[in-house]
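1. just need the structure, nothing else, for what follows:
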Amino acid sequence: MIRSIDLNADMGEGFGPWKLGDDDALLDIVSSANIACGMHAGDWDTMARTMRMAAERGVGIGAHPGFADLQGFGRRRIDMPVASIANLVAYQVGAARGIAAACGARLRHVKLHGALANMAATDETLAQACFEAALKAAPGITIMAMAATAQARAAQELGCPTAFEIFADRSYEDDGTLMDRRRAGAVIHDPDRAADRVLQMLDTGAIITHGGGRIPCRIDTICLHGDTPDALRMAETIAARLTRAGIAIRPFPEAVG
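-> Next comes the predicted model:
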């Protein structure tokens, strides 16, 4: 069993006066924050506020770029040229890097959001274009890639610092991709069940699929979604179970490749 693991959450997904999720409370538990960059959610004020809170707690700050789709929360697939998607990623990573610097903080990683992430999980060319764009906008940044997918292969091909990610609150298909949210059982709401799965995956060094299959992979970070009603209780339960198992929650090393 590993001795430490990164626990990340998507946050900063409010907009203007509308808040989504309890970012303040989550930042007391997680070790990395993936902060929306104003396209699928968030805005400059929300980014700055969330980054300041993360920096105050020593939580690693990441950019969370997605499609320009506020109404669909970035979860609708959009047909765009790969070059345009790469520019969209660079635009958001550059904004996140600038806001972080203005807050006296540093952008540490990038993680694709929603439909864009799912598309890149099956399309290595798209994943590589997104990651190359992010690395050009923020040289030396760590890529947070979905383990055992085209994202992971693209990051390995680039040879860049990479943190391989599994999901606590999502079910997996047999090919290692996430189940469509529209399917029953795709989103896991029971914190104890999520914690059981996380510990099993860490213990076996493999993704556990919805059908019970195992896909061996390296695991550097665990994600939970900050926009769900169960997010805080999920984070508290997983953190407690990890601690009881002797696993510390710490940001992933930036030198991982």
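2. all contacts plus neighbour counts: C-alpha atoms, from now on.
-> Noted.
3. would you map the helices across the stretch 101-250 of the chain?
-> 114-120, 124-137, 150-158, 191-204, 231-244 (DSSP state H, counting those that start in this stretch).
4. so which of those helices comes closest to Ile99?
-> Between Ile99 and these, the shortest gap by Cα to Cα is with helix 124-137, which sits at 13.3 Å.
5. about what we covered before: can you list the helices of the stretch 101-250 of the chain in TSV and add distance to Glu165 and mean neighbour count?
-> TSV is the format used below for the helices of the stretch 101-250 of the chain (distance: least, Cα to Cα, whole Å; neighbours: other Cα atoms under 10 Å):
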stretch	distance to Glu165	mean neighbour count
helix 114-120	12	21
helix 124-137	15	22
helix 150-158	9	21
helix 191-204	11	18
helix 231-244	15	19
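6. the ones you listed: which one's closest to Arg97?
-> Taking Cα to Cα, helix 124-137 is the member of those nearest to Arg97, at 8.3 Å.
7. name the residues that touch that closest one?
-> With Cα atoms under 8 Å, 6 or more residues apart in numbering as the test, helix 124-137 has contacts from 82-83, 85-87, 89-91, 93-94, 110, 119-121, 141, 143, 150-151, 153-155, 158.
8. and this one, please, so the two structures can be compared:
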Amino acid sequence: MSAASSTAVRRRLGRSVQYVLLAVVALIPLFPLYWLLISAMKTPAEFSQIPPTWFPSMPALEPTITALTAVPFVQSMLNSIIIAGGATISVLVTSILAGYVFAKHQFRGRDALFWGIIATMFLPPIVTIVPLYYLVSSMGLSDTYLGVLLPWLANAFGIFLMRQFIQDIPDELIEAARMDGAGEFRIVWQFVVPLLKPAIVTLAVFMFVYAWNNFLWPLSILKSEALYPVVLTLNRLMSYTMSFEYQNVVLAGAVIASLPTLLVFLVTQRVFVAGIAASGVKG
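-> The predicted model follows:
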């Protein structure tokens, strides 16, 4: 065998090993999702079987039906969509506007104000939950959608992310728009926003998933079960099915609750990855 052929064989072998390692690394985080899905389709007898089965012999829909009927799951999904969607839209708007001001406007105390906002990122949520609760309650917004949304109307990370991206937009573009008579809001929405697509999608995914999965604040401020987001309803479902033989119902509810966030990621994955890569390059 010639040297060139030996080199080609070694390269193919090395590439094959790399593919195998990448497949193993990819399967590790996907395994819990797979186990969640198959467990939600098992019968109670098969779910409690030892050793466990790797695939249900007869996939069952009864756990999913029970999860949907035992608690108001559909209503809670709509509540989560309202809460997570409202928080995401609000954070995008406030982050873009604030990021534009911090990136392209000079005013006294700008840097001190910006770094003060960034400092709030390092406060644990548990530290702010009591003052937030008293603030929202004093405004008469407890047990309302707006009361849940109020702490999420703006986000320090979103402001930081947008500022970093907007800083790279040439000042000449903005000055040219001003010379053409465009106001600041028109400059933002017509000239700046189209250049922020990766950052907007990245922030939207992060905020939607965070608001969808948040448990402690809705639990603190909501009293009516009709307003519960899906994470609180899922917790109620766990209390409803404390017996081990009904844990497949809980897992079926977890699968249903996970679908919107998985769908959001699948729809936006290309732009999301590009946004993450760009933000990583910016440091």
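9. quick one: TM-score?
-> Once the chains are laid over each other, their TM-score by TM-score structural alignment, normalised by the length of the first structure reads 0.24; 111 aligned residues with a Cα RMSD of 6.4 Å.
10. picking that back up, wait, which of the helices of the stretch 101-250 of the first structure is closest to Arg52 of the first structure?
-> Nearest to Arg52 of the first structure, of all those, is helix 231-244, at 19.7 Å by Cα to Cα.
11. what is the subsequent helix or strand relative to the helix or strand Ala176 of the second structure falls within?
-> Element membership for Ala176 of the second structure (DSSP states H and E) is helix 171-179. Remark: after helix 171-179 of the second structure, the chain's next helix or strand is helix 184-186, criterion DSSP H and E.
12. run through who's touching that next one.
-> With Cα under 8 Å, 6+ apart, helix 184-186 of the second structure has contacts from Arg178.
13. from the contact counts, what lies against the next helix-or-strand element following that helix?
-> Moving toward the C-terminus from helix 184-186 of the second structure, the next helix or strand (DSSP H and E) is helix 197-213. Counting contacts by 3 or more Cα pairs under 8 Å, 6 or more residues apart in numbering; DSSP states H and E, helix 197-213 of the second structure packs against helix 73-104, helix 156-167, helix 230-240, helix 247-282.
14. of all those, which one comes closest to Trp35 of the second structure?
-> helix 247-282 (9.7 Å).
15. got the buried residues for that closest one?
-> Buried residues in helix 247-282 of the second structure, counting neighbours by 16 or more other Cα atoms under 10 Å, are found at 247-258, 260-261, 265, 271-272, 274-276, 279.
16. hey, where'd the strands end up in the first structure?
-> Along the first structure, counting by DSSP state E, strands occupy 4-11, 32-36, 60-64, 107-110, 142-146, 162-167, 206-208, 214-216, 221-225, 248-249.
17. would you list these in JSON lines and tack on distance to Phe131 of the first structure and mean neighbour count?
-> Output for the strands of the first structure, formatted as JSON lines (distance: least, Cα to Cα, whole Å; neighbours: other Cα under 10 Å):
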{"stretch": "strand 4-11", "distance to Phe131 of the first structure": "18", "mean neighbour count": "24"}
{"stretch": "strand 32-36", "distance to Phe131 of the first structure": "15", "mean neighbour count": "29"}
{"stretch": "strand 60-64", "distance to Phe131 of the first structure": "12", "mean neighbour count": "28"}
{"stretch": "strand 107-110", "distance to Phe131 of the first structure": "8", "mean neighbour count": "24"}
{"stretch": "strand 142-146", "distance to Phe131 of the first structure": "7", "mean neighbour count": "27"}
{"stretch": "strand 162-167", "distance to Phe131 of the first structure": "10", "mean neighbour count": "25"}
{"stretch": "strand 206-208", "distance to Phe131 of the first structure": "23", "mean neighbour count": "24"}
{"stretch": "strand 214-216", "distance to Phe131 of the first structure": "23", "mean neighbour count": "16"}
{"stretch": "strand 221-225", "distance to Phe131 of the first structure": "18", "mean neighbour count": "23"}
{"stretch": "strand 248-249", "distance to Phe131 of the first structure": "26", "mean neighbour count": "18"}
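18. can you put those strands in a markdown table and add distance to Ala133 of the first structure?
-> Converted to a markdown table, the strands of the first structure look like this (distance: least, Cα to Cα, whole Å):
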| stretch | distance to Ala133 of the first structure |
| --- | --- |
| strand 4-11 | 21 |
| strand 32-36 | 17 |
| strand 60-64 | 13 |
| strand 107-110 | 11 |
| strand 142-146 | 11 |
| strand 162-167 | 15 |
| strand 206-208 | 28 |
| strand 214-216 | 29 |
| strand 221-225 | 22 |
| strand 248-249 | 30 |
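19. between the ones you listed, which one is closest to Asp192 of the first structure.
-> Asp192 of the first structure lies closest, by Cα to Cα, to one member of the strands of the first structure: strand 221-225, at 13.3 Å.
20. compute the inter-axis angle for that closest one and helix 191-204.
-> Orientation of strand 221-225 of the first structure against helix 191-204 (axes from the mean of the first three to the mean of the last three Cα atoms, to 10 degrees) gives an angle of 160 degrees.
21. Leu26 of the first structure touches Arg233, doesn't it?
-> No: using Cα atoms under 8 Å, Leu26 of the first structure is not in contact with Arg233, being 9.5 Å away.
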